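A.B. asks: Here you go, sequence then predicted model.
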Amino acid sequence: MSTSEFSKEWRVLGFGKHPEIGAVVQARLREAGLAANVIVLTDDEAGDAVLAKELDNNEYDGVVIGSFISGQDPSLPPTEETTLWFNRVLNVIHAHAPAAQIVLVRNPDDALAAIFRVLG
């Protein structure tokens, strides 16, 4: 997918658990012409607060939830713990960025295509 396929510079926030994956995904999204910010969250109140603050301080067209948290990666099936985490982040997004579209990815390589599917 190339930059020319995007009709506008979408503002997207991505988040997940692994910093090394987040850095790669952020670089890919920015290279494609998106105003992308990818952050790493922890599964606790501090992580929820980081997400809430980021959403309060910036306006996003879409919020990309990493596959480890959302349970979308078939090789990383959801657990009770990750399901609780996923529910919490959905509620944080809903409370702090109700106009943003939710984007679920199946793996890091799916991020750009998933954003296009949801925002395009």
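C.D. replies: Perfect, I can see it now.
A.B. asks: C-alpha only now, for contacts and for neighbours.
C.D. replies: Noted.
A.B. asks: Identify the single longest helix in this protein, thanks.
C.D. replies: In the chain, with assignment by DSSP state H, the single longest helix is helix 80-96.
A.B. asks: next SSE after it?
C.D. replies: Tracing the chain past helix 80-96, the next element assigned as helix or strand by DSSP states H and E is strand 101-104.
A.B. asks: so how far is the longest helix of the chain off the chain centroid?
C.D. replies: Relative to the centre of its chain, helix 80-96 is centred 12 Å away, using CA atoms, centre = their mean, to the nearest Å.
A.B. asks: Let me see the ranges of the strands in this structure.
C.D. replies: Across the chain, reading from the start of the chain, the strands by DSSP state E fall at 11-16, 35-40, 62-65, 101-104.
A.B. asks: Would you mark the buried spots in the longest helix of the chain?
C.D. replies: By neighbour count, and taking 16 or more other CA atoms under 10 Å as the criterion, the buried residues in helix 80-96 are 82, 85-86, 88-89, 92-93, 96.
A.B. asks: Comparison target below:
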Amino acid sequence: MHGTGAVLVVGLDPVRIPGWDPEPVVKAIARGQARFEDHGIEADLCLVAPDDNPEKAIIEALARKDYACVVIGGGIRKHEPLLELFEKVINLVRQHAPGAAIAFNSTPDDTADAALRWLR
């Protein structure tokens, strides 16, 4: 791995999305983060709410350290109404972490696998 090999995971904060039970996603995110620990990879979470200035939170997270990889979660990527946010996230990563690989997970559980494709 290059540098610190740190990973930033950008996703929707399940607790801040109204109208559904966030608990299964909260648990899946925790399992996903634990898998990073199993691989000895430092992984930070940046969970955002679409209506609460997510760009600012993402820029601040990207500035914290020199990430080797940024994983963008399926909640942002797959939900059609969030297409513009997805584009913003991609462009923020390009601008604020130009050296970081960009990866996509399928579920919160396989986030470490997505990052490992680029960290190997």
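C.D. replies: Now that the structure is in, tell me what you want to look at. All values derive from a computational prediction rather than experimental measurement.
A.B. asks: And the contacts of the longest helix of the first structure?
C.D. replies: Surrounding helix 80-96 of the first structure, the residues in contact under the criterion CA atoms under 8 Å, 6 or more residues apart in numbering are 43, 48, 51-52, 55-56, 63, 68-71, 100.
A.B. asks: Kindly indicate the member of the residues you listed with the most neighbours.
C.D. replies: Across the contacts of helix 80-96 of the first structure, the neighbour count under other CA atoms under 10 Å reaches its highest value at residue 69, namely 26 neighbours.
A.B. asks: Pretty sure that residue sits against residue 17.
C.D. replies: Yes. Using CA atoms under 8 Å, residue 69 of the first structure is in contact with residue 17, at 7.4 Å.
A.B. asks: what number of residues lie near residue 45 of the second structure?
C.D. replies: Other residues within reach of residue 45 of the second structure by the criterion other CA under 10 Å amount to 15.
A.B. asks: And it, what's its match in the first structure?
C.D. replies: Structural correspondence for residue 45 of the second structure with respect to the first structure (TM-score structural alignment): residue 38.
A.B. asks: what separates stretch 27-35 of the first structure from the chain centre, distance-wise?
C.D. replies: Centroid separation for stretch 27-35 of the first structure versus its chain: 13 Å, with CA atoms, centre = their mean.
A.B. asks: Tell me the buried residues in it?
C.D. replies: By neighbour count on 16+ other CA under 10 Å, the buried set for stretch 27-35 of the first structure is 28-29, 32-35.
A.B. asks: about what we covered before: with distance to residue 7 of the first structure as added columns, please give the contacts of helix 80-96 of the first structure in TSV.
C.D. replies: Rendered in TSV, the data for the contacts of helix 80-96 of the first structure read as follows (distance: CA to CA, whole Å):
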residue	distance to residue 7 of the first structure
43	35
48	32
51	27
52	28
55	23
56	26
63	18
68	29
69	29
70	27
71	30
100	17
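A.B. asks: what sits against the residue nearest the centre of the first structure?
C.D. replies: By CA atoms, centre = their mean, the first structure has its centre lying nearest to residue 64, at 2.0 Å. With contacts defined as CA under 8 Å, 6+ apart, the neighbours of residue 64 of the first structure are 12-15, 102-105, 111, 115.
A.B. asks: Now rank those residues by neighbours and give me the top one.
C.D. replies: Going through the contacts of residue 64 of the first structure with other CA under 10 Å as the criterion, the one with the most neighbours is residue 12, at 27 neighbours.
A.B. asks: What helices and strands are in contact with the longest helix anywhere in the second structure?
C.D. replies: With residue count as the measure and DSSP H as the assignment, the second structure has helix 23-38 as its longest helix. Based on contacts counted as 3 or more CA pairs under 8 Å, 6 or more residues apart in numbering; DSSP states H and E, the elements that helix 23-38 of the second structure packs against are strand 43-48, helix 111-119.
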